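> For reference, the sequence and a predicted model appear below.
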Amino acid sequence: MTTVLAIALSLVFLPLGLAKIAAAPVMRQAAAHLGMSTGLYRVVGAMEVTGVAGLLMGLTWTPLGVAAATGLALLMAAAAVVHLRHGDPPVRAVPAAVLALLAVTHAAAAIG
């Protein structure tokens, strides 16, 4: 189960993180909507890509995978809060909340 979750989370976070780092137009628009600079959004993207690396390396060293999943869960919980604070309807925070829950599930499953 942990392998499937790590790969699934990686397949979600890697393209999103890379798009933020590259400052793709849709990501620049998202950053502006949330009141963030492109530079800060790139930092968020770098954290997502780093989390992916941790998840995948965590398949061979569990503590790293747990740490990466925990970090991604915290990042996504913060993202959900940011959406709500900026007046987005709750449905806009759901993807981040679901990813946070999946990351927590991965961490819990990895711990055993």
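Now that the structure is in, tell me what you want to look at.
> going forward, measure contacts and count neighbours with C-alpha atoms only.
Fine.
> Going along the chain, name the helices of this protein.
Using DSSP state H, the helices of the chain run over 2-21, 25-33, 38-57, 62-85, 90-111.
> Can you point out the buried residues in stretch 83-99?
Buried residues in stretch 83-99, defined by neighbour count with 16 or more other Cα atoms under 10 Å: 83, 84, 93, 96, 97, 99.
> oh sorry, the question was meant for stretch 14-29
Across stretch 14-29, burial judged by 16+ other Cα under 10 Å covers 14, 16, 17, 18, 19, 20, 21, 23, 27, 28.
> next, the one to line up against it:
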Amino acid sequence: MYIAYVVVAVLFALMLAGSGRGKLVREQRVTDTITGLGVPLSWFVPLAVLEFAAALGLVAGVFYRPLGIAAGIGAVLYFVGAVIAHLRAKDNKGVVAPGVMMLFSAAPVVLGFLSL
């Protein structure tokens, strides 16, 4: 299970880093989507920092599993919030991406526990 954790954690960390980068550089697609949900531009940097922190925590979890598990739980909660934001804005089409990310973020948590 350790190898599975490493693979999933690194892949998901890359996804989180890419998502955080999109917020930092204010990619047009990302900006349109998030501001369309009512999220102010001033939240972009804090949201990106949370994603980068989760990415670093998942990678650090390769060496210290409890940290990776905690980062994974944080990522799950982050994407639960994103799903809720989409549902509140009645953006049913847009809820798919954060929903998939939420489910995928649970994988390092499960694999982390199995590889303790």
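Thanks, I have the structure now. Because the structure is a prediction, the values reported are computed rather than measured.
> got the buried residues of stretch 83-99 of the first structure as JSON lines, with distance to residue 2 of the first structure columns?
As requested, the buried residues of stretch 83-99 of the first structure are exported to JSON lines (distance: Cα to Cα, whole Å):
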{"residue": "83", "distance to residue 2 of the first structure": "29"}
{"residue": "84", "distance to residue 2 of the first structure": "30"}
{"residue": "93", "distance to residue 2 of the first structure": "25"}
{"residue": "96", "distance to residue 2 of the first structure": "20"}
{"residue": "97", "distance to residue 2 of the first structure": "19"}
{"residue": "99", "distance to residue 2 of the first structure": "15"}
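> which one of those residues sits closest to residue 51 of the first structure?
Compare each of the buried residues of stretch 83-99 of the first structure with residue 51 of the first structure using Cα to Cα and the shortest gap goes to residue 99, at 12.6 Å.
> which one is that closest one nearest to, not counting chain neighbours?
Nearest non-adjacent residue to residue 99 of the first structure, counting by Cα to Cα, 6 or more residues apart in numbering: residue 76, 6.5 Å away.
> Spit out the contact partners of that neighbour.
Taking Cα atoms under 8 Å, 6 or more residues apart in numbering as the criterion, residue 76 of the first structure is in contact with 96, 97, 99, 100.
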